[in-house]
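Colleague: My questions concern the predicted model and sequence given below.
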Amino acid sequence: MARIIGGFAEIADRYDAAFVDLWGCLHNGLRAFPEAVAAMVAYRARGGKVILVTNAPRPRASVEAQIERLGIPREAWDAIATSGDAARVALFQGAVGSRVWFMGENRDRAFLEPPRIVQHPVPLLEVPLDEAEGIVCCGPADPFAHPDVNRTAFEYAIERGMRLLCANPDIVVDRGESREWCAGALARLYEEMGGESLYFGKPHAPIYDLGRRRLSQIGLLPPDDKILCVGDGILTDIAGAVGEGLDSLLITGGLAAAETRTAPGSQPDEAALAAYLEVERLTPTYAIGFLR
């Protein structure tokens, strides 16, 4: 059973760095959570380093601009590692070919710009599906449309042997009170239909490698037992931490609020949390209703 804590300060001194999820932990897609922001500012003031590790399918500069608009100040974090950055490296190394069919919203098209760390990027051309070698999936064009609307296109792509590069393994995300589909839901459907999907965000190793690289860039490379992963996704944040051998803190008031009976501003129901973790077969080191 995970230990339920009352505040981040209870465990902060045990860790030199925290890999902190954004959506559901520091903001809800519309605005920042003041208590969560304050907790990270206080942690950094004590010497801790905060790496924002997010499954956003965009470059870190885009994420930085977004969170500033939402009210997350620069004082709350040290560096950003995005699923988009990790996936873009593979994309421009030719993971799905050079002629690609793009899935996503217009704001996600920055993903198709080559990252500076790839010295000789594969020339990339966005083309219609019937001319493509592979699929770049940043998410659905309509985040409220069920993934099944893509079945016909996916059948065609699978028949032609295309691989799908998933820029964001999240299945759903809550924007305020509305739940939206993410790229991970499309990639899962593609696999269920017999296709091959490539993943780079949580819970997969490449984004954790990128997080450690970000720590190294700011002059810190702590042992694994000094890194804590914080997030609200049991199958992304917590599963990823377990896979990497890192401690974790589950924010129960995010995606699992209903299952853990976490009311706004409160702690999870202990029995409900235990039942939820038993069903998911994953146990975080700690749990808290909301990051504070």
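Modeller: Happy to help now that I have it. Numbers count the residues shown, from 1 in each chain.
Colleague: Could you use CA atoms for every contact and neighbour count after this?
Modeller: OK.
Colleague: Just give the nearest non-adjacent residue to residue 131, would you?
Modeller: residue 99 (7.3 Å; Cα to Cα, 6 or more residues apart in numbering).
Colleague: and the one you found, how many neighbours?
Modeller: 20 (other Cα atoms under 10 Å).
Colleague: Just list the residues touching it, thanks.
Modeller: By Cα atoms under 8 Å, 6 or more residues apart in numbering, the residues touching residue 99 are 124, 125, 126, 127, 131, 132, 133, 134.
Colleague: Quick check: chain neighbours aside, which residue is closest to the first one?
Modeller: Once its chain neighbours are removed from consideration, residue 124 has its nearest residue in residue 98; the separation is 4.7 Å (Cα to Cα, 6+ apart).
Colleague: That neighbour and residue 89: what is the separation?
Modeller: To residue 89, residue 98 is 13 Å away according to Cα to Cα, to the nearest Å.
Colleague: I'd guessed residue 147 sits against residue 189; true?
Modeller: Yes: at 7.2 Å, residue 147 counts as touching residue 189 under the criterion of Cα atoms under 8 Å.
Colleague: roughly how far is stretch 174-184 from the heart of the chain?
Modeller: How far stretch 174-184 lies from its chain's middle: 13 Å, per Cα atoms, centre = their mean, to the nearest Å.
Colleague: ok, residue 105 touching residue 139?
Modeller: Yes: in this structure residue 105 lies within contact range of residue 139 using Cα under 8 Å: 7.1 Å.
Colleague: The two: which has the busier surroundings?
Modeller: Between residue 105 and residue 139, residue 139 has the larger neighbour count (other Cα under 10 Å), namely 28 against 14.
Colleague: who are the neighbours in contact with the more buried one?
Modeller: 103, 104, 105, 167, 168, 181, 182, 183, 184, 186.
Colleague: 10 Å - rerun?
Modeller: 56-57, 102-105, 108, 147, 166-171, 181-187 (Cα atoms under 10 Å, 6 or more residues apart in numbering).
Colleague: Below is an additional structure, to be compared with the one above:
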Amino acid sequence: MKANASAISGLGAIADRFDHVLLDQWGTLHEGMAVFPAALDCVARLREAGKRILILSNSGKRASSNQRRLAALGLAPEAYDGVLSSGEVTWRGLHSRGQAPFAGLGTACFLISRDGDHSIVDGTDLAVVSNMRDADFILLGGLDDDAAEPEHWRERLTLAASRRLPMLCANPDLVMFGVAGLIPAPGALAAFYQSLGGTVFFVGKPYPPMFAAALAQLGHPAAQRILVVGDSLDHDIAGGRAAGMLTLLIGSGAHRATLAHARDLPQAIRTAAGTAARMPHWTMDHLTW
């Protein structure tokens, strides 16, 4: 892996390289409080430059829920072209039941979600059960902060693994921003379930269905004219690279502890990436024009 990620001061420096932007949400646009002022300005400048903007999020909540949240945090729906969440892609799959892994999961699910959100099952034929013993599968859409630690679930998930209950994880993120900083995200709980012998099916970044859905929503433009912007090498960069898209890493997000005080930033990014498949084309500290 020889190539370095080129450090840039803002997206304006590479605006001629792309026509469409897939923007990550948490860690890129905001950290749960308000959309960063520089990010707000950047989104406006992207629209002025004629770029199409799709917010691509590993949130286990539906697209409409994410759009309402973004509006409450300061980013109006008319400022961009749409939201595609892993929860939305999961809902579509559960609603149609047309292909794997959705087709063979059964109809009784034990739902784990954030803030008691049930929108991921609304309008489907699923019955939500309160005991894993009665479930055909586990649907992991989100985690409340106080239930984020995988050990909190050990007893129940050990039982589920012994019953060979599959888990459908609608948010593969490994870490998320909690009140006290970075805490385990649903992807970490799914990995914990795998370590107990459980089978997990993932929907979201970096998995191909998420990027295929984004391409479809954009009208199938050339992948090499799409820029994926996000703070995770594991999800945004790896997924964008695999889809043949351009990638830019926001250094102040999920990898901040590794990159913030690096004496040699290019080397630190290479080390964190590990392979060319996770190496961003560009990097910058915060989302800015």
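Modeller: Received it, and whenever you're ready, just let me know what you need. Here the structure is a predicted model, which is why all the values come from computation and not from measurement.
Colleague: Any idea what the TM-score is?
Modeller: Once superposed, the chains reach a TM-score of 0.90 (TM-score structural alignment, normalised by the length of structure 2), with 275 aligned residues with a Cα RMSD of 1.7 Å.
Colleague: Tell me which of the contacts of residue 99 of structure 1 persist in structure 2.
Modeller: Cross-checking the contacts of residue 99 of structure 1 against structure 2 gives 124, 125, 126, 127, 131, 132, 133, 134 as conserved contacts, using both residues aligned by TM-score structural alignment, their matches' Cα atoms under 8 Å.
Colleague: Residue 159 of structure 2 versus the alignment partner in structure 2 of the fifth one, what's the distance?
Modeller: Matched to structure 2 by TM-score structural alignment, residue 131 of structure 1 sits across from residue 134. In this view, residue 134 of structure 2 and residue 159 of structure 2 are 12 Å apart by Cα to Cα.
Colleague: Which residue ranges of structure 2 form strands?
Modeller: 6-7, 20-23, 52-57, 83-85, 108-112, 127-128, 137-140, 167-169, 175-178, 181-184, 200-202, 226-230, 246-250, 282-284 (DSSP state E).
Colleague: want to throw the ones you listed into a markdown table with distance to residue 41 of structure 2?
Modeller: Supplementary listing: the strands of structure 2 in a markdown table, determined by distance: least, Cα to Cα, whole Å:
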| stretch | distance to residue 41 of structure 2 |
| --- | --- |
| strand 6-7 | 20 |
| strand 20-23 | 14 |
| strand 52-57 | 13 |
| strand 83-85 | 18 |
| strand 108-112 | 35 |
| strand 127-128 | 42 |
| strand 137-140 | 34 |
| strand 167-169 | 33 |
| strand 175-178 | 23 |
| strand 181-184 | 25 |
| strand 200-202 | 33 |
| strand 226-230 | 15 |
| strand 246-250 | 16 |
| strand 282-284 | 16 |
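Colleague: Residue 274 of structure 2 is nearest to which of those?
Modeller: strand 246-250 (14.5 Å; Cα to Cα).
Colleague: what span of structure 1 lines up against that closest one?
Modeller: Against structure 1, strand 246-250 of structure 2 falls on residues 247-251 (TM-score structural alignment).
Colleague: how much distance is there from that stretch to the middle of the chain?
Modeller: On Cα atoms, centre = their mean, the centre of stretch 247-251 of structure 1 falls 14 Å from that of its chain.
Colleague: Then stretch 221-229 of structure 2?
Modeller: On Cα atoms, centre = their mean, the centre of stretch 221-229 of structure 2 falls 17 Å from the chain's centre.
Colleague: do stretch 157-174 of structure 2 as well
Modeller: 18 Å.
Colleague: picking up where we left off before, got any residues that touch both of residue 98 and residue 89 of structure 1?
Modeller: With Cα under 10 Å, 6+ apart as the test, residue 98 of structure 1 and residue 89 both reach residue 121.
Colleague: now the aligned partner of residue 189 of structure 1 in structure 2, nearest residue through space, not along the chain?
Modeller: Alignment note (TM-score structural alignment): residue 189 of structure 1 maps to residue 192 of structure 2. Nearest-residue entry for residue 192 of structure 2: residue 150, 6.5 Å, with adjacent residues in sequence omitted and distances by Cα to Cα, 6+ apart.
Colleague: quick one: contacts for the most centrally placed residue in structure 2?
Modeller: Central residue of structure 2 (Cα atoms, centre = their mean): residue 58, 2.4 Å from the mean position. Neighbouring residues of residue 58 of structure 2 by Cα under 10 Å, 6+ apart: 24-26, 84-89, 141-142, 170-173, 186-187, 203-206, 210, 235-236.
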